[in-house]
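In: pasted the sequence and its predicted model underneath.
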Amino acid sequence: MNTSGRLQVWAPKPTRIVAVAGDHRLSMIKDEHDWWRPAEPLPDDLGNGDFDYGFLLDDDEQPLPDPRSRRQPNGVHELSRTYDPTDYRWHDQQWTGRQPAGAVIYELHIGTFTPEGTLRSAIGRLDHLVELGIDFVEVMPVNAFNGTHNWGYDGVDWFAVQESYGGPAAYQEFVDACHQRGLAVVQDVVYNHLGPSGNYLPRFGPYLTTGHSTWGELINLDAPGSDEVRAYIIDNALMWLRDYHVDALRLDAVHALVDSRAVHLLEELATEVDSLSSRVGRPLTLIAESDLNDPRLISSRQAGGYGLAAQWSDDFHHALYVRLTGDSTGYYADFAAPGALAKVLQHGYFHDGGWSSFRGRSHGRPLDLTETGTWQLVVCSDNHDQIGNRAAGERLATKISFEQLRLAAVLTVLGPFTPMIFQGEEWGARTPFQFFTSHPESDLGRIVAEGRLAEFAAMDWDTSVVPDPQDPQTFIRSKLDWDEPVTGEHADLLTVYRDLITLRRCEPDLREPRFGQLSVRCDDAAGWLALRRGMIEIMINFSERPVRIDGNPGAELFRAGQVRGVADGVELGGHAAVVVRTRTET
């Protein structure tokens, strides 16, 4: 970390380094571990305040930014600027943290959450999340990337906060404001690849290794020099949790972390985070995104797992999406199988070792339902990937009716897993969330756009509706319209979400973490599903036709649509749902 005038950099590749700092050029010397530091004490004028700096490698004439830069005020290709996070005066001394069990997560993108698209403007909307009943605010990546707007997954300076969002000071203000409102913060971080523009790490050391993932060369986790690369990642994770008071990290696409070492990076990271949690005295959580359906991610280290707290689970989304829309194209095909949604609710995974037609092979492994808590699976009816990776970037809200959106809300919020709501979902936002970029390099922008078209063509999707990621209007269209939630059906749906989250918080059976305490009945042909959680039963009619569900219902806790009690059961109108407290336990 370069703060308070300190300059140091790990760089085994160059034979000579000169630091450019302020008006000075400082010779550097290397120790036995390939860390370079100034050969002489720093000049007095570098000892106070922030200054710009960079590193000249060998015969370079243009200094490169610091691999651990805390600020890139003029972009990822320019000089770094020192920033000392301890200068910020926090106001969250009463904050004791938040466990993910029983929580509701809200995912947002800083650039599109508000018209201004900044961290400080996002603070002005936090009360909306408090009123909604949110516990965790999950922020899509904010590390520095090339350009002005981006999803965030093309970051190249992992230690720096994107300047167009407000930089590191604004980020601290945002986290502080969340904590003062009782909101925990999840930061989405990307350790499996680097963006295509501004990545100077390979000039300094062996950060990359042979082999390719979807996004290019692999991060070096197990080849020579990987000790420092792993330390780079772990130090970055600890920085967010320690210096910026973040409560949890969402680890992007961990299936792309290729690591053959005896102790996997994820296990090492979990150990270090647990240690930091003990020192700071508050819960710190790691949540993985993975499409492997591998229980090792969330199994305890004692049981041979990596010890992460939770993981995203796409199977729930896919099964619910197919049930709501009838779309079974591409990777949705398997989830059209009878009982797919019921299986996910009862077993966590749909693909748990069986055949995956999309992959052309068997996939996944069963969860140990006696060890796994239902809350360890984070689920949604929409998220940035599911929306943005549709050809036109359209939300579920534009594909189904408001009545069906209520059904999605009921099952996502009151189901057994940890629910996550994507920005605007709570009022059925009509604005899309399209894939947008702002690469200054025209050739790179063209390559990205052509790559998107090729991906959709390979799945036989209509490429004529795919927006140009480089078109500024693609970004502008994706911003939330905050006039929507106060009108008509949007306001009604927002009330539904608030009521459901309140019900979830008030009913212990709806936060029960054991798979063994739930059961599912369903009739896919008739279109209904009934989920029993302790004394509470959630009955949903996905079809347009009325259905009758047998049971022994008692007090009604929530309804959506036409509901009529009948002898020994309930009659639900088309696209209706009811939540009842039954007279007998599961």
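Out: Happy to help now that I have it.

In: all contacts plus neighbour counts: C-alpha atoms, from now on.
Out: Will do.

In: need the contact list for residue 297.
Out: Contacts for residue 297 (C-alpha atoms under 8 Å, 6 or more residues apart in numbering) come out as 288, 305, 306, 307, 308, 310, 311.

In: with adjacent residues omitted, what lies nearest to it?
Out: In this structure, residue 297 finds its nearest non-sequential neighbour in residue 306, 5.2 Å apart by C-alpha to C-alpha, 6 or more residues apart in numbering.

In: quick check, the one you found in a strand?
Out: No. Residue 306 is assigned coil when assessed by DSSP: H, G, I helix; E, B strand; the rest coil, not a strand.

In: do I have it right that it meets residue 272?
Out: No. In this structure, residue 306 is not within contact of residue 272 by C-alpha atoms under 8 Å, at 12.0 Å.

In: out of these two, which sits in the more crowded spot?
Out: Comparing residue 306 with residue 272 by other C-alpha atoms under 10 Å, the one with more neighbours is residue 306, at 23 against 15.

In: what separates the more buried one from residue 288, distance-wise?
Out: 11 Å (C-alpha to C-alpha, to the nearest Å).

In: and if you look at residue 275?
Out: In terms of C-alpha to C-alpha, residue 275 sits 19 Å off from residue 288.

In: next up, a structure to set beside the first:
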Amino acid sequence: METSINMLTPGVKISHDTADIVLWAPFAKVAAIVIKDKETLMLHQRERGYWALTTDKLLVGDQYKFRLDNGKELPDPASKYQPEGVHGWSEVVDLNAHKPHDDDSWQNIPLAEYIIYELHTAAFTTDGTFKGIAQKLSYLKELGITAIEIMPVAQFPGTRNWGYDGVFPYAVQNSYGGYKGLMQLVDACHKQGVAVILDVVYNHVGPEGNYFNEFGPYFTSKYNTPWGNAVNFDDAGSDEVRKYFIENVLMWFRDFGIDALRLDAVHAIKDFSPKHILQEMREAVDELMAKTGKKHYLIIEFDLNDKRFIDGIENNGYGMDAQWIDEFHHALRVTAGGQRDGYYADFDGIEHLAKAYQDAYVYDGLYSYERQKTFGVKTNNPGEQFVVFSQNHDHVGNRMLGERTSILFSTSMQKLIYAAVMVSPYLPMLFMGEEYGELNPFLYFVSHSDDELITAVREGRKNEFKAFHSDNEAPDPQAEQTFLSSRLNWSSLDQREHQAMLAYYQLLIALRKNTPALNNNDRNKLEISFHKENQTIQLHRWEGEQHVYCYLNFSQTKQPFELPANERLNVIFRSEEKTDNRDNMLQPESIIIYANCYV
């Protein structure tokens, strides 16, 4: 009996001594698989544009391409490995043969306990591979990290790229260590008790090595996006495109043991189907979890302030587990004295920071002058559904010179900014290197092979910053030095000031973990007050009989603060040793945290 169309999954699947080959190519009249240095086998046409073949002539390690009726030989859109890069042959792999057997005992940690560390595989260590990350796991564990977030690893052109130009969603970047290296890293993380979040991109596909249009309607001209035609999630042929990406989600969880996915810029996913693609992904993941007993999370990057995306399906939402919330970052940066240009222009500082603490969304029905419209809705979703940060790859790398917080702010303000993140009722995230005050920039870098594309990227980067930094020129994204200068300088930790910053981060993370009032993510157990003129803000958080009071001073002068009456309080944390408790004066750019005797 023939396999049902609904059961077909894209790519090559090895089972015992046979290979099941599935290709979706509705534009083709004939299709064949060309096995390098062996033979060419014709595929059989199936319904709705599928081509399939079961054969014992394609083996693990064989390299192959598909040949369509136009004579072109193209890599597999669902390739699991591209050993020679985006233009080369696809290679047959058996993911099950490399999956660690002892990983079955691992259970994902609760989302509410995630303390996230975002990193770029090639820039994190001089090794530039998954193996290099694994060698730093004990360091991350000692820091207090409970989850790492890896920027996209889908195969991209060359060896230098942020990862958002990936063109093979199923293939792990060859220069990072490929699928074997990623599996080994996930296993190593789990043995250390660290969860793994993988950044994936479903809103667009990069330009170089993008052969999707040769096979079928993977894109639609119905919608315009910053990257051109939108991925086809609701136009003719969209059933198979949706299946392609849903199967990709399941592969990361099922075959690689990834604990959570961070879906890039889902506001750029255009889908007006009766059932949104994100909801369909949620349902597929729920079905997988019911079968395996494993827990997996879907986290989205999202800037529409629309709670439907993170509401449960039972509440007519799309069921995403959490979202990045840039508004907290924007309000925090403006409060700390950052420039109010671009997307920061809508944020007035401490008043909006207080609102971000209290309401999650700053714009929850307010008029936005930057967007020129009333924007957002109110949300009562729990705190663990929001990921906050003082910096990330975007907000560092999208600056022309890639300056980190360590360059833009004083040491005392850096410490205050991160403490502001850690005392929030949300999930905290660090960007690699910030914990010790890394001074190297994180710049935008690529390694394309197409001269016209290289020129276009260079000119685009220059034009983006025409109105800024007139004395400087945007670093060349294609230059190897741009990438090399973005790598972490681990030798910084030989210097006392960087050691001190690292110790500060460790202490602050431990405080959050060990203080129930700071670790409960309950937005209902939070009171906020602020003084705009003094640039101070107070958070009162509690859990049971434990009460914690956090006083933050974003001004450059001493400011008074008032302790609650009739409370027996002790100082449990301070960012500046000079703070004088006796006169209730808070040092400039500092935080002090009190708790009652139940700590």
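Out: Here it is on my side, so go on. Source: prediction; values computed, not measured.

In: returning to what we had before: tell me which of residue 275 and residue 288 of the first structure has more neighbours.
Out: residue 288 (24 against 13).

In: show me what that one aligns to in the second structure.
Out: By TM-score structural alignment, residue 288 of the first structure lines up with residue 300 in the second structure.

In: kindly report the same for residue 180 of the first structure.
Out: Checking TM-score structural alignment: residue 180 of the first structure goes with residue 191.

In: who's in contact with that match?
Out: By C-alpha under 8 Å, 6+ apart, residue 191 of the second structure has no neighbours at all.

In: and the gap between it and residue 106 of the second structure?
Out: Relative to residue 106 of the second structure, and taking C-alpha to C-alpha, residue 191 of the second structure is found at 8 Å.

In: counterpart of residue 374 of the first structure over in the second structure?
Out: By TM-score structural alignment, residue 374 of the first structure lines up with residue 383.

In: can you give me the strands in the stretch 51-200 of the first structure?
Out: Assigned by DSSP state E, counting those that start in this stretch, the stretch 51-200 of the first structure shows strands spanning 52-57, 80-81, 105-108, 136-139, 143-144, 157-161, 184-189.

In: onto which residues of the second structure does the third one map?
Out: Read that as strand 105-108 of the first structure. Aligned by TM-score structural alignment, strand 105-108 of the first structure falls on residues 116-119 of the second structure.

In: mean deviation of the matching stretch from the first structure?
Out: Overlaying the first structure shows stretch 116-119 of the second structure at a mean distance of 0.5 Å from the equivalent residues (mean C-alpha distance after the TM-score superposition for the first structure).

In: got the contact list for that stretch?
Out: So stretch 116-119 of the second structure is contacted by 145-151, 392, 427-432 (C-alpha under 8 Å, 6+ apart).

In: nearest to residue 451 of the second structure among those residues?
Out: residue 151 (25.7 Å; C-alpha to C-alpha).

In: number of nearby residues for the closest one?
Out: 22.

In: alignment lookup: it to the first structure.
Out: Match for residue 151 of the second structure (TM-score structural alignment): residue 140.

In: do I have it right that its match meets residue 187?
Out: Yes. Taking contacts as C-alpha under 8 Å, residue 140 of the first structure lies within contact range of residue 187: 6.7 Å.

In: so what corresponds to residue 504 of the second structure in the first structure?
Out: By TM-score structural alignment, residue 504 of the second structure lines up with residue 496.

In: how close does the residue lying closest to its match once chain neighbours are set aside sit to residue 384 of the first structure?
Out: Nearest non-adjacent residue to residue 496 of the first structure, counting by C-alpha to C-alpha, 6+ apart: residue 406, 7.1 Å away. The gap separating residue 406 of the first structure from residue 384 of the first structure is 20 Å, by C-alpha to C-alpha.

In: neighbour-wise, which of the two wins?
Out: More crowded of residue 406 of the first structure and residue 384, by other C-alpha under 10 Å: residue 406, with 25 against 19.

In: where along the stretch 401-550 of the first structure do the strands fall?
Out: Going by DSSP E, counting those that start in this stretch, the stretch 401-550 of the first structure shows strands at 418-422, 518-523, 528-533, 536-541, 547-550.

In: ok, residues contacting the third one?
Out: Applying C-alpha under 8 Å, 6+ apart, the external contacts of strand 528-533 of the first structure come out as 342, 415-416, 509-510, 512, 517-523, 537-543, 547, 549, 586.

In: then the second one?
Out: Applying C-alpha under 8 Å, 6+ apart, the set of residues contacting strand 518-523 of the first structure from outside is 339, 342, 345, 346, 528, 529, 530, 531, 532, 533, 534, 586.

In: corresponding residues in the second structure for that strand?
Out: Using TM-score structural alignment, strand 518-523 of the first structure pairs with 526-531 in the second structure.

In: now the matching stretch: buried residues?
Out: For stretch 526-531 of the second structure, the neighbour count (16 or more other C-alpha atoms under 10 Å) marks 526, 530 as buried.

In: after superposition, how close is that stretch to the first structure?
Out: Looks like 1.0 Å for stretch 526-531 of the second structure (mean C-alpha distance after the TM-score superposition for the first structure).

In: so what's the gap between that stretch and the chain middle?
Out: 30 Å (C-alpha atoms, centre = their mean, to the nearest Å).

In: ok, now stretch 417-428 of the first structure?
Out: Worked out by C-alpha atoms, centre = their mean, stretch 417-428 of the first structure lies 13 Å from the chain centre.

In: residues in the second structure aligned with that stretch?
Out: Taking TM-score structural alignment, stretch 417-428 of the first structure hits residues 426-437 over in the second structure.
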